[in-house]
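Test case, fold it:
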Amino acid sequence: MAGTAPTDRPSWLPLVLIVSLFFLWGGANNLNDVLIAQFKKAFVLSDFRAGLVQSAFYLGYFLVAMPAGMYMRRFGYKSAVVFGLMLYGVGALLFWPAAESAAYGLFLFALFVIASGLAFLETSANPFVTLLGPRETATRRLNLAQAFNPLGSIAGILIGQHFIFSGIDHSSAQLAAMSAVERTAYYASETRAVQWPYLVIGVAVLCWAVLILLTRFPKATASHVASASAGGGGVLRHLLGDRRFVGALFAQFFYVGAQVGVWSYTIRYVQATMPGTSSREAANFLTAGLVCFMAGRFVGTALMKYLAPVRLLMAFAAVNIALTLFAVFQPGSPGAYALVACSFFMSVMYPTVFALGVEGRGDDERKLGSALLVMTIIGGAVLTAMMGAVSDMSSIARAMTVPACCFAVVLLFAWQRRRHPIEGNA
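Here you go, the predicted model:
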């Protein structure tokens, strides 16, 4: 692996740099939640068309995750990370010309490029963390590393809340009362609000890529992995023929759809069910949810010392079914607070399903399995768009039935894994 060297002692700098990636993609993911509200206002979009922000973003994950896995197998973890950061940075810089031309399609393309970079980062960082210690604690270790992800998410929301949202939310009547010139100026101002934040993000990410490129990394080993796997197509056939792994794919697809859907439409839910709430005020609910998400990561990781991860996953999924259904039937502040609480119980789901999917596998299966699990992030595109369609046809409150059904799939996965556990994970 180019740029790495074997070492018997862990080096703090490479570990810090890898953990920082969880922060960086957390910020990118949750800035999308701000962009949905911002573009809905700037381009006068329906909920379905605004939800295409997530569709374009997670389509990038889906299409690029497998090439990222192949790239990682050929060139190694470090090279994949650097290439991913370069794509991330370029995508962020594309926001400037997209805003200048006021082209919604170009914004969607820029988000696709950013997501392509993040596919490289997630495909390489997640399995790498599971290898940095004993197999028995891999799930807990990945949960701990993922605990830094919501810090980036919170930073993304704060950036959007204070540097993108203008706080000016005109009603349809006010817009109709404006002259054509005034409306055009307003829409242009709202569109260009994303330029400087994304320019700074793009430059910072590219600088981080250079820092990682210049850093000497220890050689990753997989001595604790159960066994080696056959290469090429044999690995893929073995994975797709494994019911445990296929179950993890389905669970991850629906979990990501639930998470992205809840966060994408929290601001919309608050404004629709609590009339008079500005976008800046509504963003506080999303920020509170992300704080709960971060707290849940640390609490969940601690609980896994005493409770098997699969049991915790099952309990948290059951609670979230109840919370999202509560948001359906009690719109307004009670439902909004239920969605905030929902984030606490979503916290352990992604890393736990991911770790359960790759546990006990050889190095080739772990790398390819990681790419397939990252591909399931397409659930964020499919199910968020579905929520937007339900909202347009009915209401944003009733759209929360979609994540409720998604959490039911996660519950079923956890229940099945509890009945047929791998030794040490019952």
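
Could you use CA atoms for every contact and neighbour count after this?
Will do.

same for the one helix or strand Val328 maps to, what does it pack against?
Mapping Val328 onto the secondary structure by DSSP states H and E places it in helix 309-329. Secondary-structure packing of helix 309-329 (3 or more Cα pairs under 8 Å, 6 or more residues apart in numbering; DSSP states H and E): helix 333-346, helix 349-358, helix 401-419.

right, so of those helices, which gets closest to Gly261?
Gly261 sits nearest to helix 401-419 of all these, at 6.9 Å, using Cα to Cα.

Against Phe120, how distant is the residue nearest to Ala209 when sequence neighbours are not counted?
Excluding its sequence neighbours, the residue lying closest to Ala209 (Cα to Cα, 6 or more residues apart in numbering) is Val82, at 5.2 Å. Val82 sits 9 Å away from Phe120, going by Cα to Cα, to the nearest Å.

to compare against the first, here's another:
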Amino acid sequence: MKKSARTYWGQFIPLVTVFFFWGFVAASNDILIPVFKAAFHLSQTQSQFVSLAFYVAYTVGSLLYLLVSAVLKQDLIQKIGYKNGLALGLCISALGTLLFYPAANSSSFTLMLSGLFIVGLGFSLQQTAANPLAIALGSRETGSQRLTLAGGINNFGTTIGPLIVSFAIFGTPSSNNTVASIESVKIPYLVLGLVFFLVAVFLKFSSLPDRPALEEDAQDSRTHGPSSALQFPQLVLGMLAIFVYVGVEVSTASNLPAYMELTQGYLTKDIAPFISLYWGSLMIGRWTGAVEAFQLSDGAAKLAKFLAPYLAFSVFLAVNAIAQHELSRFYVYGAVVLVLIFADLASKGNPANMLGIFSVLGISALILGMCTSGMVSIYAFTSIGLFCSTLWPCIFSLAISGLGKHTGQGSNFLIMMIMGGGVVSWLQGFVADKVGIQMSYIVGVGCFSYLAFYSWKVKTILARQGIDL
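This next block holds a predicted model:
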């Protein structure tokens, strides 16, 4: 009998707190990059070590996860439980934030990077547990939408993270403080570490299941077949897709401050609202894509497809109003949101179609940004947030489709590829030092080109396995 397309909200809501923190820290890195660049006199390539240290930690964490599981001869999360895995990951991240205190006191770039690396290690364990858990907290039909909704909460964190960190470093926009202070970084990260620990305790005693019954486990009755997740081509190609997707998403934002400073004349302290807009754009797209998770009627769902993105856009405007930033320059961006809405409707909920359409739009936006200047180019680059917004659940669901009992292993391999955020950011920084910051966005064009290819290729692969999207 087909299960109703329900979601266990009482369990899902506590879970999304960790998604919020991933976004808060990841987007805050984009403020740390220009601050560290100025304070430590770094090149653009060297400044991208911030992203590299943070995102490579995901791969190292995934490898450690596989090693520990091999020693235990059992999957680590299955051994300790999902709640314990999330709590342990939060405690590891909390330890990483403690390094910001001695790093700030000694003005050590190496210690700063070490702290971010340890925070990323904890996030790796959290991601390994949280993504399949989000899918499991309800029916499989709405699993992708729950992941998109969790991503929308993630991007609420990315929207306010740069504003809070920028305020901690520079004060209000009306202040005359334009000098980056390493000392002022340590307090917000120590507070963040305390919050990590408190949330770990909260999740430990929440109603989240320790070992949810994953639908794939129940459905997979095969005794023969592939012995490893790596024998599934949709996963192998999907791993590279996750690598370049996270890469273009992160590198577009992490190189945006340098573009605005070097070509548009902005001060570092004035860039935070644009970084907030970029990550807020992901929130806009993910709130749009998450509409199906609420089981609305057809008419209400269509209306929500128009209301949800503008509600998210209003959240962006509200938090920037609270931060005392000038809002009038952002109103025109509401027209860009319409492109997202019509693209989402054109995909008809098919993850492969959505991946293809949004990849083509991403290529177009990057080329527009490379060929123009002023606010047109800035909005072109920030719109990449819109077109990246729903790609994670699209790629994730396509890559693990049909994996059956190998779904958990496949999920870990996909988390490993989050390192693309650091590698591609560093690569774009390297290209920027050679050909200029604006033309360096050609790296992102290459990333979206592969995603467009994957959207076409995976349809054929899954069709051969009898999987109907």
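
on that earlier part again, which position in the second structure pairs with the residue nearest to Ala209 of the first structure?
In the second structure, the residue matched to Val82 of the first structure (TM-score structural alignment) is Ala87.

same thing with Phe128 of the first structure?
With TM-score structural alignment as the criterion, Phe128 of the first structure matches Leu133.

For stretch 404-422 of the second structure, what is the distance to the chain centroid?
14 Å (Cα atoms, centre = their mean, to the nearest Å).

just the strands in the first structure please.
In the first structure, the strands defined using DSSP state E lie at 4-5, 217-218.

Dump these into TSV; add mean neighbour count and distance to Met400 of the first structure as well.
Below are those laid out as TSV (neighbours: other Cα atoms under 10 Å; distance: least, Cα to Cα, whole Å):
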stretch	mean neighbour count	distance to Met400 of the first structure
strand 4-5	14	46
strand 217-218	20	44
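
Let me have the ones you listed in TSV, extended by distance to Gly27 of the first structure.
Below are the strands of the first structure laid out as TSV (distance: least, Cα to Cα, whole Å):
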stretch	distance to Gly27 of the first structure
strand 4-5	28
strand 217-218	25
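
To Leu13 of the first structure, which of those strands lies closest?
Closest to Leu13 of the first structure of these, according to Cα to Cα: strand 217-218, at 8.6 Å.

which secondary structure elements does the closest one contact?
Applying 3+ Cα pairs under 8 Å, 6+ apart, one finds that strand 217-218 of the first structure contacts strand 4-5.

start and end residues in the second structure for the strand it packs on, please.
So strand 4-5 of the first structure is aligned with nothing, judged by TM-score structural alignment.

Mind telling me what Pro102 of the second structure corresponds to in the first structure?
Checking TM-score structural alignment: Pro102 of the second structure goes with Pro97.

and its match, how many neighbours?
15 (other Cα atoms under 10 Å).

Could you check how far it is from Ala110 of the first structure?
For Pro97 of the first structure relative to Ala110 of the first structure (Cα to Cα), the value is 10 Å.

cool, and Trp415 of the first structure?
For Trp415 of the first structure relative to Ala110 of the first structure (Cα to Cα), the value is 39 Å.

who has more neighbours, the two?
Ala110 (25 against 17).

Please say which position in the second structure the more buried one maps to.
So, by TM-score structural alignment, Ala110 of the first structure is matched to Gly115.

Could you double-check that that match lies in contact with Pro102?
No - using Cα atoms under 8 Å, Gly115 of the second structure makes no contact with Pro102, being 10.1 Å away.
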